[in-house]
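# return atomic coordinates for the entry below.
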Amino acid sequence: MREQDTRTGGRHVVVIGGGIAGLAAAHRLLDRGERVTVVEASDRLGGKLLTGEIAGARVDLGAESLLARRPEAVGLAREVGLADRLRPPATATASLWTRGALRPMPKGHVMGVPGTASALTGVLSDEGLRRIERDAELPRTEVGDDVAVGEFVAARLGREVVDRLVEPLLGGVYAGDAYRISLRSAVPQLFEAARTHDSLTEAVREIQAKAAGQPQTGPVFMGIEGGVGRLPLAVAESVRARGAEIVTGAPVTELRRAAGAGSPEAGAAAGRWRVVTPGRVLHADAVVLAVPAPAAAALLRAETPAAAAELATVEYASMALVTLAYRSAGITLPEGSGFLVPPVDGHTIKAATFASRKWGWIAEENPGLLVLRTSVGRHGETEVLGREDADLVEVSRHDLREATGLDAVPVATRVTRWHEGLPQYPVGHHARVARVREHVGALPGLAVCGAAYDGVGVPACVASAYAAVDQLGGDRAGLDALITNPVRSLHGGAGE
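Predicted coordinates for the structure are as follows:
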């Protein structure tokens, strides 16, 4: 096994993980003047960001959009040469497929929680609307240190609000269960408002009033021409050009603090950290661990068993994306970019995106072709994801036919499975993350980042990476900002 001594010539940092968080960390480290090696276990870079083709059309097979109201992801895209490729959605309107019909996505809500009952007219039953009105009469509901989104909203406004709107919106982000997801982590602005208001609808109206007083210009979301999956590849190209080494197909099997310099066992290659991969040992002054929680737990077990134990409890949801291509002649779809599906309605798909309509560049590059995609799978659902690809295509076609009337035969299909793709943020997630960082922070030269900590969206992962790098340099401002002002990890709209 080859031992590599990298101590000469300045500080050397190893980034473990070649997803967008790890690559963003490498980019930031180079800005700080560090020497960087990125090691990725799989044979490709990008993690959950992946581009591909169907019937000759370039498409995303993972996340398809960036939350543009936060600066990190679009800023990184611009820095690595993608500024002229950033594209807003051609249409931002979406629908809900609920109670037997496609209904316009309501406005005037915060992650599905309305400021007034009238905001959900057409989506809820008359009884459900009347239940919302009772919120003003109910005694205050204490949220304590944290509470489940679904539990809290149902107590204030009734289960119908949760089941018909909150659940599909949260499901689009986390593929999780609204009755388990943390209000503090998933909708932090609503959590803070709920702590100071007796009425939930009043709290929502205050959030809306503040937003109206600080209007933001520009699109809420951005895509990238050719697919968001181009972002990690562009970042990788940039960091390589600036001297970083990126190694794929190199799973890290051991992460240990190296023996002290000058000790007999350390030899000439002594460093602060020893990173073992097949056939190679890296000695580094610092390490950024940017891998999913189970992998992080395994690597941290030797040096910080307490952090490893915390990370080992993080649960993940698996999902599949079914991409379908049709000849567009004679096909008429409902208006908008797609639709979300409340699980209470009993359908298999949880969302559908009319990709050719949402992203104008797909239609421009592929006239005569219509590309759609559906998503299948939520936390705890194992049976549906155990089906063959052909079965997932068929159930997607069935639900699309029921929702939109689309009965054409696709000219091509593609199923992309994301096993344990989305970490879950249950009640107490913020406290667990704080404990992990406390344990990790006790080890000099080590930091963690990624979707398991501060948000599952691309901007959240980039912000997490930047905070980790800054922390290694002694600057905790970014990390403190994540703790005191959690990243809103909403991304993608209908279909995500």
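
# contacts and neighbour counts: CA atoms only from here.
OK.

# name the element the spatially closest residue to residue 406 that is not a sequence neighbour belongs to?
Closest residue in space to residue 406, ignoring its immediate chain neighbours: residue 400 at 6.2 Å, by Cα to Cα, 6 or more residues apart in numbering. Residue 400 belongs to helix 389-404 when assigned by DSSP states H and E.

# all strands for the stretch 351-496 of the chain, in order.
Taking DSSP state E, counting those that start in this stretch as the criterion, the stretch 351-496 of the chain contains strands spanning 369-376, 412-423, 446-448.

# now the second one, please; I'll put the structures next to each other:
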Amino acid sequence: MPSDAVTHRPHVAVVGGGIAGLTAALEVLEALPDVNVTVLEAADRFGGKLRVEPVAGCVVDVGAESLLATRPEALDLARRVGLEADLVVPATTSATVWSRGALHALPRATVMGVPTDPRAALGLLSEDEVERAVAEEAWPEDVVEGDVSVGDYVGRRLGRAVVDRLVEPLLGGVYAGHADRLSLRATVPALWERAVRGESLLAPLPVRAPEGGAPRSPFTGVRGGVGRLPLEVVESLRTRGVLLRTGAVVRGLERAGERWRLVVGSAADPVALEADAVVLAVPPTPTSRLLAELAPVASRALAEVETASMAVVTLAVRRDGLGDLPGSGFLVPPVEGRAVKASTFSAAKWEWVGSLSSDVVHLRASLGRAREEAVLQREDAELVTLAVAEVGEVLGRPLPPVVDHHVQRWGGGLPQYAVGHVERVESVRADVARLPGVEVAGATYDGVGVPAVIASAARAARGVTDHLMSTTASPGGSR
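You can find the predicted model right below:
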């Protein structure tokens, strides 16, 4: 080491205080406890699309309300921050699809709506449409060599009705997108693998015997709301001395010798913040802007990633007169031309929600799809009226009086994994890899679900810690 080396604690700046940024900060600190970490969030609160709010005096989720349990990352994080005792399974996962004026059960054995036995979808599909799916056609080239859209591939092989009535509502629920634009490889990798091998889309699903012999739900919730997860991570970070800043807009990123300089604050009053490593855990558009001069290839690729906006309308209606709710909720295919794309009967799906009040019942409606944001230009009151009318129509009876409501808008909240998305992400990461100590994370890269987002954050944190360990003698050593 040079005799004039400056001894200091390395500083990591995390841009974005959603679950990706918060997880990245936690992972860095668990690997290198002596590092200084700052989390910069442009909004007035942390948590991103995981959020709880009071509705009729009861705190419920107004963002994501379940965690995929077939992957470990989200459940592991929940346990690490003290939520293990509050992890719960749904009381029911029986979902339906509103199609052709009636509710139809969603076949249980599907891959993103593609049924292993099309006959199980009779009713949702007509007899002719079932016969078309059973008579599965081969792909013209036998195997898929380049990425294709979900709609194109499934439609050619099983018929358009399978796309319109089964695949679209599920894709809409996850991505708020459309099958004809979304990448088969990126959004349904299980079908992609079959496609490249030239296998049938109707092959039976592999059966895995669960431990203990009892079937497990593919989803898990959190008593008190999934929105508690980022709040608990925030508390864990606070106890470790992390500087957590809200209202902190990062407007620029530039090289400062061997370090990085972030420009934070308003254009009229910018403040410089230097760091040894940076995690960019924000949506594709702001990430593209920050990388424009440093990594132009990555910047251009990120600028190509569209995002969809949506709104979640949470209703608290009087329990008297509501009657029984059919399962956990329903999905609506775009072909139906409705404003509501899905509804969750929260009080039926989650026992803890159902027991919140003896007087009211909580349920949700989701509105908005990619390139169909016109409905979201309506005032909150209009969205509530739409949700009440359409949910009541599906149930076949008017909803009881609404005691309270909450409208949560997620502007540009869901990145669209268009055809070629996997290659696009690879080009982003390859270009960013030229920037020592800079990493990217979030829903843009490897999946929009909470576990996938957490996994991307852990990957970014490993990149940061590897960089710091390679450039310092120790976590608190000399440069």
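
# next, the TM-score between them, please.
Here the TM-score for the pair of chains, by TM-score structural alignment, normalised by the length of the second structure, is 0.91; 454 aligned residues with a Cα RMSD of 1.8 Å.

# how near is residue 199 of the first structure to residue 212 of the first structure?
Going from residue 199 of the first structure to residue 212 of the first structure by Cα to Cα, to the nearest Å gives 20 Å.

# quick one on the thing from earlier: residues of the helix holding residue 400 of the first structure that come out buried?
Of the residues in helix 389-404 of the first structure, those buried by neighbour count under the rule 16 or more other Cα atoms under 10 Å are 389, 392, 393, 395, 396, 397, 398, 399, 400, 403.

# that one vs the second structure, average distance?
Between helix 389-404 of the first structure and its aligned partner residues in the second structure, the average distance after superposition works out to 1.2 Å, using mean Cα distance after the TM-score superposition for the first structure.

# got the residue ranges for the helices in the stretch 251-400 of the first structure?
Listed in chain order, the helices of the stretch 251-400 of the first structure (DSSP state H, counting those that start in this stretch) span residues 293-300, 305-312, 355-358, 360-365, 389-404.

# now render those as CSV, adding distance to residue 101 of the first structure.
CSV is the format used below for these (distance: least, Cα to Cα, whole Å):
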stretch, distance to residue 101 of the first structure
helix 293-300, 39
helix 305-312, 41
helix 355-358, 20
helix 360-365, 26
helix 389-404, 7
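
# which among those is found nearest to residue 21 of the first structure?
Proximity to residue 21 of the first structure, assessed across the helices of the stretch 251-400 of the first structure by Cα to Cα, is greatest for helix 293-300 (13.1 Å).

# can you pull out the residues in contact with the closest one?
By Cα atoms under 8 Å, 6 or more residues apart in numbering, the residues outside helix 293-300 of the first structure that reach it are 252-255, 289-290, 307-312, 314, 452.

# which among the helices of the stretch 251-400 of the first structure is found nearest to residue 60 of the first structure?
Taking Cα to Cα, helix 355-358 is the member of the helices of the stretch 251-400 of the first structure nearest to residue 60 of the first structure, at 9.4 Å.

# so which elements touch that closest one?
Counting by 3 or more Cα pairs under 8 Å, 6 or more residues apart in numbering; DSSP states H and E, the packing neighbours recorded for helix 355-358 of the first structure are helix 360-365, strand 369-376.

# coming back round to it: going through the contacts of helix 293-300 of the first structure, which ones are buried?
Of the members of the contacts of helix 293-300 of the first structure, the ones counted as buried by neighbours, 16+ other Cα under 10 Å, are 252, 254-255, 289-290, 307-312, 314, 452.

# ok, so of those residues, who is nearest residue 84 of the first structure?
Ranking those by separation from residue 84 of the first structure, with Cα to Cα as the measure, puts residue 290 on top at 28.5 Å.

# how far away is residue 333 of the second structure from residue 230 of the second structure?
Between residue 333 of the second structure and residue 230 of the second structure the distance, using Cα to Cα, works out to 32 Å.
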